[in-house]
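A.B. asks: predicted model and sequence follow; I will ask about them next.
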Amino acid sequence: MFTNFLKYKKSSRAEIQENQDFQPFQKENLHPNLHNNMDTIKTVLGNSSDVIFREFQIAGGIQAAVVCTDGLCDPITVSDFVVKSSMHAQDKTLIPNQNNPETIVQTVKEQLVTFWDIRELSDWKQLYLAVLSGDSVLMLDGCDIALAAGTRGGENRSITEPSTQTVIRGPKEGFTESFRTNTSLIRRKIKSPKLWLEEKTIGEVTLTTVGIMYIQGIANESIVQEVRNRLDGILVDGILESGYIEDLIQDGVWTPFPTVFNSERPDVIAAGLLEGRIAILVDGTPFVLLVPVVLTSFLQAAEDYYQRYDFGTLLRILRFCSLFIALLFPSLYVAIASYHQETLPTSLVLNLAAQREGVPFPPILEAFLMEVVFEVLREAGVRMPSTVGNTISIVGALVIGQSAVEAGVISPAMVIVVSFTAITNFVIPSFNFGIALRLLRFVFLVLAGTLGMYGIAVGLLIFVLHLSSLRSFGVPYLKPFSPFIATEQKDALFRFPIWAMNTRPHFASKNLVREAPDQKPQKPPGDRSRDDE
């Protein structure tokens, strides 16, 4: 499947590369003349007012110019470490051979510019990428090589608590839209020199920085190479969020279930890296991707490992139960109310029949109406301003539900079923996995309304077969349940103590041992005070 995907990408790449307008920056060498370079930059960038040029002279009277983008660079850093250091050194440092461009560049790089991050640029594509990323580019007259200083700055959102994955106990910091801030947050958690970072530029127009982060020696090298291949196969005009990358590299195309995990919590990503997974960071978004993943990854929360193991196990079992309730509860009610009334006690059947007396719709249509109403209220609460969104959603649900019951359109039991189902959907820690359950709930409603319990049984069979066929970068989606791996049950449905989880997941890591075997707390010595007495 992936081979066909690469063939399609190669053919598409060839077609796109024939269109020169799609590629704004060509790989051509710089001009030796300074003013020609400046005129070219102004022409290509359309004389943009936020692109700033500063001309001055350096040692020996050589003409130079610094170009940077206002708002993307730090002006104080540009002034102090690039411009001032070069200008103030002109009477103290002389370039021995001003006719040799290589000597000029090396002298300026090693003796004049006092900035720590300096690299050479030889073509226009590198220059435009540096300028439009916030770096300052120093161009010298008579040299066809420019120097780029890492002066990226500008306004960035401060580190705050994640809004989508909150915890009671645990770190309160979350990723931001700054790529370098996100990498630093992960390195604060993992200070090992084996934590490697590879950067790529994806997007022919946006030129978005995408990073691959993994722990060398723990991550499976074949999976790391697979991530590299899939990212290299992407050829689009723009990447604005990590969802673009997720959609382009995922395994399961025709499935509602996500095969790539995302999180805005550095501790969650760090924990995934320690298990041997690979993190994919995208500049401009606080959501970091994590691969490969399995079904249990979307039912685990960071707080499971910060609380006691027995409480963490209870919460995890509660999430698995909530998964089936959110998926099947309305369809079970519809199947029983329509076809299998004999499965309920007589008193309960009589109560349900009394409630449904006067309701003009069959249970299947009744459930569909209520589900659609709740989906509309949920979406309205998300899109409305935060000051009134929660109020409108809560009041709207109460008013509409109560009015529908009093008008005889909906039975009270159906309101209870749909409301409880909506609540259990929020128990799922992963938002995009909850969306998959919401979609499939409508499918099971149709099966229950047409075939009853037999329809639900057929739907569950197809559901399990579909999950068994899914892969995440070659890893079966239902691991460690199918195929069953006994040693990995310590962190699946149950959460064993930390000292008992001494191995990493087999599917993600080649280094399985992560702690010594004697980490179990020792029993404290007995109380000898009575013996002393």
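C.D. replies: Looks like it came in fine.

A.B. asks: every contact and neighbour count from this point should use C-alpha atoms.
C.D. replies: Fine.

A.B. asks: who's in contact with stretch 213-229?
C.D. replies: Residues from elsewhere that reach stretch 213-229 (C-alpha atoms under 8 Å, 6 or more residues apart in numbering): 194-198, 273-281, 473, 508-512.

A.B. asks: those in strands, which ones?
C.D. replies: 195-198, 278-281 (DSSP state E).

A.B. asks: second structure for comparison follows:
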Amino acid sequence: MSFNWNPFHKKNQENKASEPQKASPISEDISKNIKKLVEEFGDSSEIVIRELNTGRNKEIRIVSIFMDGLVDQTLVNEFIMESLMFNNCELDKYTPKEAVFNDLRMNALTLSNVKIVNDWDHLVLSVLSGNTLIMMDGWNEVISGETQGWEERSIQEPTSQTVIRGPKDSFTESLKVNVTLIRKRIKNANLRLETFQIGTVSRTNIGVMYIKGIAKDDLTQEVKTRLEKIETGSIIESGNIEEFIQDQTATPFPQLMNTERPDAAVGNLLDGRVVILIDGTPFVLIAPATFFQFFQSPEDYYQRADMATLLRLLRFFVFFISLFAPSIYIALTTFHQEMLPFPLLINLAAQREGVPFPAFFEALIMEVTFEILREAGVRMPRAVGQAVSIVGAIVIGEAAVQAGIISPAMVIVVGITAISSFAVPSFNIGIPARILRFILMISAATAGFYGMTLLVLMIVGHMNSLRSFGRPYLEPLSPFNLTAQADTFIRLPQRLKQKVTLKKDNSVKSANQLNKDGDSNG
């Protein structure tokens, strides 16, 4: 599959974000250009400048320029150096320089992607992008041949979104490879890619992919508009982009989805969403994103509908546990003991005998301890990180119980909460649960279930006010869409889902026809 990458795409953020500036021209004096380029790169040894004897016009100096480490030496040697030195031509010293330059551009280089650079900024960017420049004395344009060849990580299995059944490949840090992984799954000419460069220093390549005819035009335009408005020095990871283009910042809930799985990106493209790819990171962004989308996994569609429905309902349940379990325990043991069965109440009271702290401080100590263990397990070397997390939790929990600081029931509640937080397929949706859990604990310790109820109403109201690129965050529950319920909490079998969708489409067509008839009769 061919892939024509253009680092000088017309969608250049810097030109959009600032006032138009006159581009610095390239001098016709090759010595001045070489001196300026060497000074700009600080006389770096990475810049390779070689004068060539092309056999065309011996009186015209021609040099090749590239940055060592960013180019493929095989491409440079075989398709540029060898081609220039041994390519026979009929030019002589009387041939005009324009004809010599055109001959170099049209006949000398055996590369597939060759462009003309006519300003200094693009010349420097071309070198930094891994291209090889052919510069001719007496001419103010430069030939740029695509010869990128830096080391890249191979395609491997996903590390954060593992599956039992389904594709095992994942995105890499290469934008080209990531685009290829999507294109090989969607062989359709309507799959569009538009490229940007964001960051006045890093000049990071950004790709926006969507399927024309499926994705709405206003959505694609809004995504591109927000990207063009970004003004920053550098973009290192997709999280930098996410903070710039999300609708609202003062919220713990993610408004864009990220994934390192190509099949997840393809599924969202087919649903009419937009995928944003960032060069240098394996995680792509998906817009728009709704709350229920974070509980869906591509694996749901690779197995039976009944099993997929069971697992999806389980994910909602464990999210509820990870969010509310400690606060419910605090409310029950502090304010609402009458709601507990008497034998259980006696057991809990016996366990708490001798514990010096109220239930809220117990839960707070254990939750903070677990967050520390979780962070330590992530930062430590992989060989010992998991062992430290598991052994640390067991040892600290057992020691805390024996020391009379924590009751055994609290250890069970916090342990179940911790396990539940890892059962949701998207890591992003677990972050608001971790943050809101502490706020719910405070409300439960202050006013019991009444305080929790008021806080939950505020959270639901806040979620209902959120938008992701104009799309309601709680869609399709609010506003309610009956047809979309076939793939929200449950997953209908494919045949039934197609019948429901077809019936909806026919209903929409009938309504549109009635409106047209009414307008014509009127």
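C.D. replies: That came in fine, so what should we check first? Everything quoted here is computed from the prediction, not taken from an experiment.

A.B. asks: drop anything exposed from the ones in strands among the contacts of stretch 213-229 of structure 1.
C.D. replies: Neighbour counting over these (16 or more other C-alpha atoms under 10 Å) leaves 195, 278-281 as the buried ones.

A.B. asks: in a markdown table: those, plus distance to residue 59 of structure 1.
C.D. replies: Formatted as a markdown table, those follow (distance: C-alpha to C-alpha, whole Å):
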| residue | distance to residue 59 of structure 1 |
| --- | --- |
| 195 | 41 |
| 278 | 48 |
| 279 | 46 |
| 280 | 44 |
| 281 | 42 |
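
A.B. asks: which bit of structure 2 covers the helix or strand containing residue 402 of structure 1?
C.D. replies: Under the criterion of DSSP states H and E, residue 402 of structure 1 resides in helix 386-406. Per TM-score structural alignment, the counterpart of helix 386-406 of structure 1 in structure 2 is residues 382-402.

A.B. asks: and if you look at stretch 227-246 of structure 1?
C.D. replies: Aligned by TM-score structural alignment, stretch 227-246 of structure 1 falls on residues 223-242 of structure 2.

A.B. asks: repeat that for stretch 482-500 of structure 1.
C.D. replies: Counting by TM-score structural alignment, stretch 482-500 of structure 1 falls onto residues 478-496 of structure 2.

A.B. asks: pull out the buried positions in the matching stretch.
C.D. replies: Of all the residues in stretch 478-496 of structure 2, those buried under the rule 16+ other C-alpha under 10 Å are 486-493.

A.B. asks: between those, which is nearest residue 344 of structure 2?
C.D. replies: Residue 344 of structure 2 lies nearest to residue 489 out of the buried residues of stretch 478-496 of structure 2, by C-alpha to C-alpha, at 33.0 Å.

A.B. asks: tell me which element the closest one is part of?
C.D. replies: Here residue 489 of structure 2 is assigned to no helix or strand, by DSSP H and E.

A.B. asks: OK, contacts around it?
C.D. replies: Residues in contact with residue 489 of structure 2 (C-alpha under 8 Å, 6+ apart) are 309, 312-313.

A.B. asks: measure the aligned residue in structure 2 for residue 458 of structure 1 to residue 200 of structure 2 for me?
C.D. replies: Matched to structure 2 by TM-score structural alignment, residue 458 of structure 1 sits across from residue 454. As judged by C-alpha to C-alpha, to the nearest Å, residue 454 of structure 2 and residue 200 of structure 2 stand 46 Å apart.

A.B. asks: ditto for residue 294 of structure 2
C.D. replies: Remark: distance between residue 294 of structure 2 and residue 200 of structure 2 (C-alpha to C-alpha) = 33 Å.

A.B. asks: again with residue 437 of structure 2
C.D. replies: Distance from residue 437 of structure 2 to residue 200 of structure 2, by C-alpha to C-alpha: 39 Å.

A.B. asks: the more surrounded of the two?
C.D. replies: Legend: neighbour count by other C-alpha atoms under 10 Å for residue 437 of structure 2 and residue 200, higher for residue 437 (20 against 14).

A.B. asks: quick one: the match of helix 386-406 of structure 1 to structure 1 mean distance?
C.D. replies: Once fitted to structure 1, stretch 382-402 of structure 2 is off its aligned match by 0.4 Å on average (mean C-alpha distance after the TM-score superposition for structure 1).

A.B. asks: check the offset of that stretch from the chain's centre.
C.D. replies: Relative to its chain's centre, stretch 382-402 of structure 2 lies at 33 Å (C-alpha atoms, centre = their mean, to the nearest Å).

A.B. asks: what comes up buried for that stretch?
C.D. replies: In terms of neighbour count (16+ other C-alpha under 10 Å), stretch 382-402 of structure 2 has its buried residues at 385-386, 388-389, 392-393, 397, 400-401.

A.B. asks: isn't residue 198 of structure 2 right up against residue 229?
C.D. replies: No - under the criterion of C-alpha atoms under 8 Å, residue 198 of structure 2 is not in contact with residue 229, lying 9.5 Å apart.

A.B. asks: thanks again, I'm all set now.
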